[in-house]
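A.B. asks: Here is the input, now give the coordinates:
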Amino acid sequence: MRCEICGKPISGKPIRTKVDGAVLDTCKECSKLGRIQKAPPQRQIKRKTAKKQSTQKYQRKRDEPSEEIVENFGNICKQARESKGWSREQLGEKIQEKVSVIKKIESGKMTPELNLAYKFEKTLNIKIIEKVDNLDLEQFKTSSSGGLTLGSIVKIKK
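C.D. replies: Alright, predicted model coming up:
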């Protein structure tokens, strides 16, 4: 291996040195030009345990229904707020959110994250989060004669 500054062959292990923001493998002489970097500690992972846990998490997550926000969430939130006689400012104080965020959500320009949607549901006493069952794609592969298409697995909401 050669020094990345002077190009001389390095005998032994190179020294990692930070010079002007760049971390380089240098010889002992060139390491004085910068700041010597310590090697990050290496973590040891027990492969059997980690693999087993990740498989279990994947299994549970796939089997559980996921949560999605309904399409007309903005209108639902706006109607609920207006029916309570609250302004956007008042709602913002109650759920501790900016008025601009509430305005974007009500207009449909922004889809709220699930934690914010929960705040809307609890405060306004509405339902904008629905549970969606995960589909088993294997059943469609075997039953379809022409192969799997997008139309085979899409649920159309009316």
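
A.B. asks: drop to CA atoms for contacts and neighbour counts, all remaining ones
C.D. replies: Fine.

A.B. asks: Could you report the distance from the residue nearest to residue 105 when sequence neighbours are not counted to residue 117?
C.D. replies: By the measure of CA to CA, 6 or more residues apart in numbering, the closest residue to residue 105 outside its immediate chain neighbours is residue 74, 5.5 Å from it. Separation of residue 74 from residue 117 (CA to CA, to the nearest Å): 11 Å.

A.B. asks: The structure of the following sequence is requested for comparison with the preceding one:
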Amino acid sequence: MRCEICGKKIVGKPLKTKIDSSVMEVCRECSKFGKIIREPTTPRKKSFRKPQKRSRRPMDTVYEVVEDYGRIIRTEREKRDWSREDLAERINEKVSVINRIESERMEPDIKLARKLERLLKIKLLEKFEADDLEKSEGGGFRGATIGDIARIKRG
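C.D. replies: Sure, this is the predicted structure:
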């Protein structure tokens, strides 16, 4: 395992450390930048209740707006002979927002994309499972650590 701050390989067990309201697993050297969170040392009392079946944690779903969303929205709006003002009024948005979305200077957030999907009967959002993204990002790249981004002043 590698330190989430400096990226060095951690020998032994990493230290869970709270740094600016984030809990990270770090090496001993980087643990001085926050407060070490201690694991409870007292054993838990055994329960005599029937053990519950563990359900798998639901996978996090990530939505992304499709490529060429501006053209798709403009084409469907023009098919209905609506102006940008008409579309903006129907979804309770400003005309400037519609202008920026259609020119692809602004990507609609999930809520706005769903409004447009329902009104124009189009597909703007692609669904990804978080596990699929992690698998595709694999390939030997260990990912960036905070230490790769920020220079840490030592000493």
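
A.B. asks: care to give me the TM-score?
C.D. replies: Laid over one another, the chains give 0.49 as their TM-score (TM-score structural alignment, normalised by the length of the second structure), with 89 aligned residues with a CA RMSD of 3.2 Å.

A.B. asks: still on that earlier bit, right, and the residue nearest to residue 105 of the first structure touches residue 106 too?
C.D. replies: Yes - with contacts counted by CA atoms under 8 Å, residue 74 of the first structure reaches residue 106, the gap being 3.9 Å.

A.B. asks: If you count neighbours, what's buried in the helix or strand containing the residue nearest to residue 105 of the first structure?
C.D. replies: Per DSSP states H and E, residue 74 of the first structure falls inside helix 73-83. By 16 or more other CA atoms under 10 Å, the buried positions in helix 73-83 of the first structure come out as 73-74, 76-78, 80-81.

A.B. asks: Just send the residues you listed back as CSV, with distance to residue 56 of the first structure too.
C.D. replies: Shown next, in CSV, are these (distance: CA to CA, whole Å):
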residue, distance to residue 56 of the first structure
73, 33
74, 37
76, 37
77, 37
78, 41
80, 40
81, 42
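
A.B. asks: separation between residue 90 of the first structure and residue 123 of the first structure?
C.D. replies: Counting by CA to CA - residue 90 of the first structure and residue 123 of the first structure are separated by 11 Å.

A.B. asks: And for residue 63 of the first structure?
C.D. replies: On the measure of CA to CA, residue 63 of the first structure and residue 123 of the first structure end up 30 Å apart.

A.B. asks: ok, now residue 60 of the first structure?
C.D. replies: Residue 60 of the first structure is 30 Å from residue 123 of the first structure, by CA to CA.

A.B. asks: Name the residue in these two with the higher neighbour count.
C.D. replies: residue 123 (14 against 10; other CA atoms under 10 Å).

A.B. asks: on that earlier part again, which elements pack onto the helix holding residue 74 of the first structure?
C.D. replies: helix 99-107, helix 114-124 (3 or more CA pairs under 8 Å, 6 or more residues apart in numbering; DSSP states H and E).

A.B. asks: What angle do helix 99-107 and it make with each other?
C.D. replies: 110 degrees (axes from the mean of the first three to the mean of the last three CA atoms, to 10 degrees).

A.B. asks: any idea which helix or strand comes after helix 73-83 of the first structure?
C.D. replies: With DSSP H and E, the next secondary element past helix 73-83 of the first structure is helix 88-95.
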